[in-house]
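1. Below are the sequence and a predicted model; questions follow.
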Amino acid sequence: MDIYIKGKRIRLKPDCAIGKGGEADVYKLGSDRAVKIFKSPDHPDYQGLSQEQKSAKEKLVEHQQKLRQFPTNLPPRVITPEDLATDKQGRIIKGYTMSLVSNAEVLLRYGERSFRNGVIDNKTVVNIFENLHETVTKIHLVGVVLGDFNDLNVLVKGTDTYIIDADSCQFNGFYCRVFTAKFVDPLLCDRTASSPVMQSYHNQDSDWYSFAIMLMQCLLFVSPYGGIYKPKNLSQRIPQAARSLNRITVFNPEVKYPKPATPYQVLSDDLLHHFYQVFEEDKRGEFPRSLLANLSWQKCSSCGVEHARKTCPLCTNIQVVPAVSPIGTKTVRGTVTAELIFKTEGIILAGNYSNSSLQWLYWDGSQFKRENNTVVFTGELDPYTQFRLGGKATLVGKQGQVITLSPNTSPERLAVDNCGMQVQFDTNEIGKYWLYNGQLLRDGQLGSEYIGDVLSNQTRFWVGSQFGFGFYRAGNLTVSFVFDTQRKGINDRLQIPLGSGQLLDAACTFSDRLCWFFWSMQEGGQTRKRCALISSDGEVKALHEGNETWLQNLQGKCAVNHFLLCGTDEGILRVEANGDRLFVAKEFPDTEPFIDANTRLFAGKNGLYAVSQQTIYLLKIS
């Protein structure tokens, strides 16, 4: 694709792509600049989507005027348009250049326990939101409204925040007509609808409403409308998407609070009361900065939870050691026998089942240890460090490098491609696999062996025992592929409609000849979660989209033969395929005490291993 900036032709190549959203593609220009190119109605992402094509056309027309009138007095941490990207004649605006914020993460990740993982505490989160509060206040002072304000258009670097996608802001009669369902103010929406439908334009109050949602989500790992609404009166049931319209929050006694979330009682009374007023009673206005400034966090010496109160609200905080089941304890509940095989006060970071045994890696507060308590290395946790286990070897990936640590062997180092902030490598019983300079490689007898070509720094992949799966998206290009773990060549003829929006998360799990690929996208203001069942020869056997319980968390699932086991807050579910349809074939409610939605499952010859953040159970179901 060719564009022109100040009359100079610039050719945009797929391997320079660094971002992809629902309305635009972003490419890197040098070390400190990027260019955002709006999708045209004929963009491949919009193929067969008439409404999206219409919206793209309307937005391109509006941008011809809006970008030329964009305010120049916004705070410096708002990433605003700089030079216009046009056609050759300079008449039609196709996008704009902007500053590139490198080594930053979307605010969305700070609401994920797996990302924070004992590394980023609540004090740091509050500092981030104090910084964001200052920026939002300054934006409002110059008469601009953010509009579609959400946790994907805020970047975090340290404790500094940067607001991106500023072209959607409201100013001078240019209104923001797009919204993200999770963050849109219900006061602007049709209350009788089954999901949010805006009837009024965004305003400063709606910006602060979004701010409050993001803060609550980052402090508690749950949104105000999280959990499961189970009214005793079945006639009061409503779709999950309509809960904000009916003000049914986690404070409602008929909402089952998510197990992985932090109980909201850890918040100060003032902050908790403010959240209740905003989400239950429609209080609006600027978020009081004093609620952030007055928070004082401490960690309970008994249960380890962070709280903003004088004493821990979750325990008596008296110096009494609670009864903890010893290793080997067996608990019977109905048809399930659960044996506790490991526990730690630290954090379990990775697990793997191979060679007829479960392997795991955990951090005890200062050291990284394997399942036999051998110290692999010493250090602090980092949210961007990735781990894989292969037999006795521990693979550690970060910033374009993978180090293999094995007992009595010198560390081995590999240069590896990144995809965003993630290093691209995996391992199985055969060896390790990685991407470098756009090539998919594996261990060989004489060194690395070439499998096939992929798109550099844009590809994600996973491997099972027999085959692997991967995909890449950049600009107009979307490709999915499978490959044999022991042979050269990739099959990229898969037809998987990944979607037109921004990729939020992806995961994959394998049995011998099948893989289950999960991904979530932000499309048209909605979070869409999907699953594809794929055979080793590249046949897509089933496609599924939905918000069922088994799709709430994409990670940690376990494929066994032709079916899938999924952990939920209510126990394990078994998912199967009937033709091209996926459905829940069986529920195991007796597993509920030992499982939550974040539990990682591994099938073994002696039963099913359930790995949580601090415990591992061996489950046997009769």
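-> Structure received. Numbering: from 1, shown residues only.
2. alpha carbons only for contacts and neighbour counts from here, please
-> Noted.
3. who does the host helix or strand of Ala542 touch, helix- and strand-wise?
-> Assigned by DSSP states H and E, Ala542 falls within strand 540-545. Judged by 3 or more CA pairs under 8 Å, 6 or more residues apart in numbering; DSSP states H and E, strand 540-545 is in contact with strand 526-535, strand 581-588.
4. Next, the angle from the first one to strand 540-545.
-> Strand 526-535 runs at 160 degrees relative to strand 540-545, counting by axes from the mean of the first three to the mean of the last three CA atoms, to 10 degrees.
5. How far off centre is the strand holding Ala542?
-> 21 Å (CA atoms, centre = their mean, to the nearest Å).
6. Show the residue spans covered by the helices in this protein.
-> All helices of the chain, identified by DSSP state H, fall at 50-66, 113-116, 122-141, 204-220, 269-281, 290-293.
7. which of those is buried the deepest?
-> Mean neighbours per residue, mean count of other CA atoms under 10 Å, is largest over the helices of the chain for helix 204-220, with a mean of 22.
8. What is the burial count for Thr316?
-> For Thr316, the neighbour count with other CA atoms under 10 Å is 11.
9. looking at the helices and strands packed on strand 540-545, which is buried most?
-> By mean count of other CA under 10 Å, these have strand 526-535 as the most buried, with a mean of 20.
10. mind checking which of the helices of the chain is nearest Leu389?
-> helix 113-116 (17.8 Å; CA to CA).
11. show me what contacts the nearest residue to Lys88 once chain neighbours are set aside?
-> Excluding the flanking residues, the one nearest Lys88 by CA to CA, 6 or more residues apart in numbering is Tyr4, at 5.9 Å. Counting by CA atoms under 8 Å, 6 or more residues apart in numbering, Tyr4 touches 10, 85-88, 90.
12. Filter those residues down to just the ones in strands.
-> 10, 85-86 (DSSP state E).
13. sorry, back to before: would you turn the helices and strands packed on strand 540-545 into TSV with distance to Asp185?
-> Compiled in TSV, those are given as follows (distance: least, CA to CA, whole Å):
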stretch	distance to Asp185
strand 526-535	14
strand 581-588	34
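14. out of the ones you listed, which comes closest to Asn150?
-> strand 526-535 (11.8 Å).
15. between the closest one and strand 581-588, how many degrees?
-> Going by the same axes, to 10 degrees, strand 526-535 makes 90 degrees with strand 581-588.
16. now for strand 526-535, which elements pack on it?
-> Counting by 3+ CA pairs under 8 Å, 6+ apart, strand 526-535 packs on strand 514-523, strand 540-545.
17. quick one: contacts of the shortest one?
-> Contacting residues not belonging to strand 540-545 are listed as 494-496, 528-535, 577, 579-582 [CA under 8 Å, 6+ apart].
18. next up, a second structure to put side by side with the first:
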Amino acid sequence: MNCEPVSSFTIQKRPKSPTISPFKITMAHTIYIQNQRYQLDAADLIQSGGEGMVFGLGNTAVKLYHHPTPAHQDKIRHWFAQPRQLPGEILAPCAPAFNKQGQIIGVQMPRLPAMSVPLKQLSLPNFWQQHALTTQQIVPLFQRLHQALSRLHQLQIVVGDLNETNLFFTPPGQSASQSFWIDVDSYQFGQFPCPVAMPAFLDPTLYHVTNFAERPYFTPLTDWYAFTVLLVKSLLQIHPYGGVHRQHKSLQARATAGVSILANDVTLPPRARPPETLSDDLLHHLHTTFDKGERRPFPPNLLQEYAQNLQSCPQCQLAYPGNRRGCPACSHPTPVPVQPSAAVSKTLLQVDGFIEAVFVQPNGRLLIIYRQGEQYRLVRAGIGGLLSEMVLFNGSVGYRFGTFTRPDGHDFLVVNPPHRPQLLVLDIYSSQPQQVTLLETAMFRNTAVFTTTPNHLYRISGGWIIRGSVQYGSYLEDPVGTAHRAQTQLFGSPFSNTVAGFHRIFAEHRFFTITPNGTERQLATALPPGSYIAEAAVVFAPNLIGVVQQLAENGRFHTHVQAFNQQGQWQQSWDLGEDGWETAVHQFASLKQPLPQPLPPSDKLHYHPAGWLIQQPQQLNFLAASK
């Protein structure tokens, strides 16, 4: 994939300078690409990481290093001095970016398509169910990844930091999935090292290395080790050294000892697929790689033969090799701890499809949106059971929803199509939905910014956070706060008409809350030195506001949660480790008030005056409050 021309501002020759200055954070940056001058500001930011910030520039992206060094300059010059015929999915640098002194401060590259998602999504069971993915669709994706990685190695390029966040793909639907490789400027080639490594994908033979920028440490074999980790995480929903072992507690300890998920004394979590869903040849390769420590290129025939012999279970639809006597999941289900009788949940709804959203209305009634194929349906229910059901519309995967209610109980549904700024407000009080208005809102990271509270819809327009409601038959709005262009995200409380969010200003996140009377308060958070925010969200409990941050430091990720009261005063914090993001976002209320039985991280918890609602992909359960 190549960079196509973008429109320029003014053309100017770049002057020469022998020294390099640190990249300073200002409100606008002037850069030069192929002697054309461009200006980037905070609204153009796509993502900020540990090494630099990525900005959008037309249909391309520009990565600017936080601290450009002579090593950056030398590596980029070497890259462009060696023409290569790269696979089309490699989003490689296509031009250096200079400052006005003529110093290389970054690179221009093709921009990721809006529909692409990180490969990490394949390790989440909910993602498979939401997109109705099958193993038969995903194995060809890994065959193409294998081909691309083999081609890179033929060109004497080693990825080095191959992981689930720098590989992207488009979920397969009507057409085959496409893959995209990013962070190519950090690849290892020539004498230039890959300076970073994510521990979960790092070959244990390199655990002793403390500074990957020192010299080239990675090899094609360390890439194939990381490729195999990605394959296991995607097809089995667990890391090769995941699960629980009584003696070796951490992932690194398990990897050092060679105790993988194939060991008999490792307990797998319920969300993991049985290893027997892979072929015997694949299992043998995993055993030699992760248990015996052998290293060799991943044989491509293993994927081809596996794909040719898959069959699907008629009961659970899980794919497994045709030579198995039966479905590994149905024949040997993973034991799930049984809840005490006093804490047994009641199933309110079970669907042949995917539950997209659950809303608890002020009167305790439930609104449930689920999708069956391409048809979206709305269900009204109470704790006692279903009340009514109606068809909403037909559409693709990815619609988002909100709901708000007038004080008299008249309710409205907000519908947002995927990757588009439109918000359709529907009156759903009668038997057939009626359009109230069609609005537009700002976008943040290719996603429309909107949220709802019990009585309001919030969106962003013209630099303002706008609060809307239906009064006297008309949709009326008023501004309640200021927004940063393309850099503000909103989250609504289901308990009150409080809205919260953050403004992203380059690498900084500023969290805030706006009370029902319009008072804005800052939620003061602090980052540990040397870390940056990879993801952020705001969540709510009945009397708390939670700021959830996925922090990255030296290639390691962990989830940090800070709780504030309604006045914006700090109350408590939790560190949930590497895999805590889903738990924090989906089950924040249970951190303060634990449930009788822990839930899988993918289960979404909703507070109800009479207890808890547990949203799973295909069913909604109710757990009564303990007396």
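-> Received the coordinates, thanks. Bear in mind that the values here come from a model prediction, so they are computed numbers and not experimental data.
19. coming back round to it: which one of the contacts of strand 540-545 of the first structure is nearest Val119 of the first structure?
-> So of the contacts of strand 540-545 of the first structure, ranked by how close each gets to Val119 of the first structure (CA to CA), first place is Lys529, at 27.8 Å.
20. and the closest one, how far is that from Gln522 of the first structure?
-> In this view, Lys529 of the first structure and Gln522 of the first structure are 9 Å apart by CA to CA, to the nearest Å.
21. What of Met214 of the first structure?
-> 16 Å.
22. next one: Asp443 of the first structure
-> For Asp443 of the first structure relative to Gln522 of the first structure (CA to CA), the value is 36 Å.
23. out of these two, which sits in the busier spot?
-> More neighbours surround Gln522 than the other of Asp443 of the first structure and Gln522, with 20 against 16 (other CA under 10 Å).
24. wait, isn't that one in contact with Leu504?
-> Yes: between Gln522 of the first structure and Leu504 a contact is recorded at 6.8 Å, counting by CA atoms under 8 Å.
25. For Met84 of the second structure, grab the count of nearby residues.
-> Careful, residue 84 of the second structure is Arg; it's not Met. There are 10 residues near Arg84 of the second structure, going by other CA under 10 Å.
26. now the helices of the first structure in CSV, with distance to Gly400 of the first structure?
-> What follows is the helices of the first structure, written out as CSV (distance: least, CA to CA, whole Å):
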stretch, distance to Gly400 of the first structure
helix 50-66, 36
helix 113-116, 19
helix 122-141, 26
helix 204-220, 28
helix 269-281, 41
helix 290-293, 37
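27. Return the most buried member of the helices and strands packed on strand 526-535 of the first structure.
-> strand 514-523 (a mean of 22).
28. tell me what that strand is packed against?
-> Strand 514-523 of the first structure packs on strand 502-510, strand 526-535, going by 3+ CA pairs under 8 Å, 6+ apart.
29. so which of these gets nearest Ile595 of the first structure?
-> Among those, strand 502-510 sits nearest to Ile595 of the first structure (CA to CA), with 18.6 Å.
30. quick one: the closest one to strand 526-535, angle?
-> 30 degrees.
31. and strand 502-510 of the first structure, what does it pack onto?
-> Checking 3+ CA pairs under 8 Å, 6+ apart, strand 502-510 of the first structure ends up next to strand 514-523, strand 558-560.
32. Of the ones you listed, which is nearest Asn606 of the first structure?
-> strand 558-560 (13.8 Å).
33. How far off centre is that closest one?
-> With CA atoms, centre = their mean, you get 22 Å for strand 558-560 of the first structure.
34. that older thread, quick one: closest of the helices of the first structure to Pro75 of the first structure.
-> helix 122-141 (6.5 Å).
35. Show me the subset of the contacts of Tyr4 of the first structure that the second structure keeps too.
-> For those, the contacts that persist in the second structure are 10, 85-88, with contact defined as both residues aligned by TM-score structural alignment, their matches' CA atoms under 8 Å.
36. Of the residues you listed, which is the most crowded?
-> Counting by other CA under 10 Å, top hit in these: Ala85 with 27 neighbours.
37. For the residue mapped onto it from the second structure, give me its contacts.
-> Per TM-score structural alignment, the equivalent position to Ala85 of the first structure in the second structure is Ala97. Going by CA under 8 Å, 6+ apart, Ala97 of the second structure touches 31-33, 62, 64, 104-108.
38. Please apply the same query to Ala381 of the second structure.
-> 365-368, 387-388.
39. For Glu294 of the second structure, state which of those is nearest.
-> Ile368 (50.2 Å).
40. so what corresponds to that closest one in the first structure?
-> So, by TM-score structural alignment, Ile368 of the second structure is matched to Trp360.
41. neighbours around the counterpart of Ala200 of the second structure in the first structure, how many?
-> Using TM-score structural alignment, the partner of Ala200 of the second structure in the first structure is Lys182. By other CA under 10 Å, the residues close to Lys182 of the first structure number 21.
42. related to what we said a few turns ago, the residue nearest to Lys88 of the first structure pairs with which position in the second structure?
-> Using TM-score structural alignment, Tyr4 of the first structure pairs with Tyr32 in the second structure.
43. shouldn't Ala319 of the second structure be in contact with Ala307?
-> No: counting by CA under 8 Å, Ala319 of the second structure sits too far from Ala307 to count as a contact (9.8 Å).
44. anything in contact with each of these two?
-> Common neighbours of Ala319 of the second structure and Ala307 (CA under 8 Å, 6+ apart) are Gln136.
45. Am I right that Asp167 of the first structure is in contact with Pro81?
-> Yes: the criterion here is CA under 8 Å, and Asp167 of the first structure meets it with Pro81 at 7.4 Å.
46. what residues do these two have in common as contacts?
-> Joint contacts of Asp167 of the first structure and Pro81 (CA under 8 Å, 6+ apart) are Leu67.
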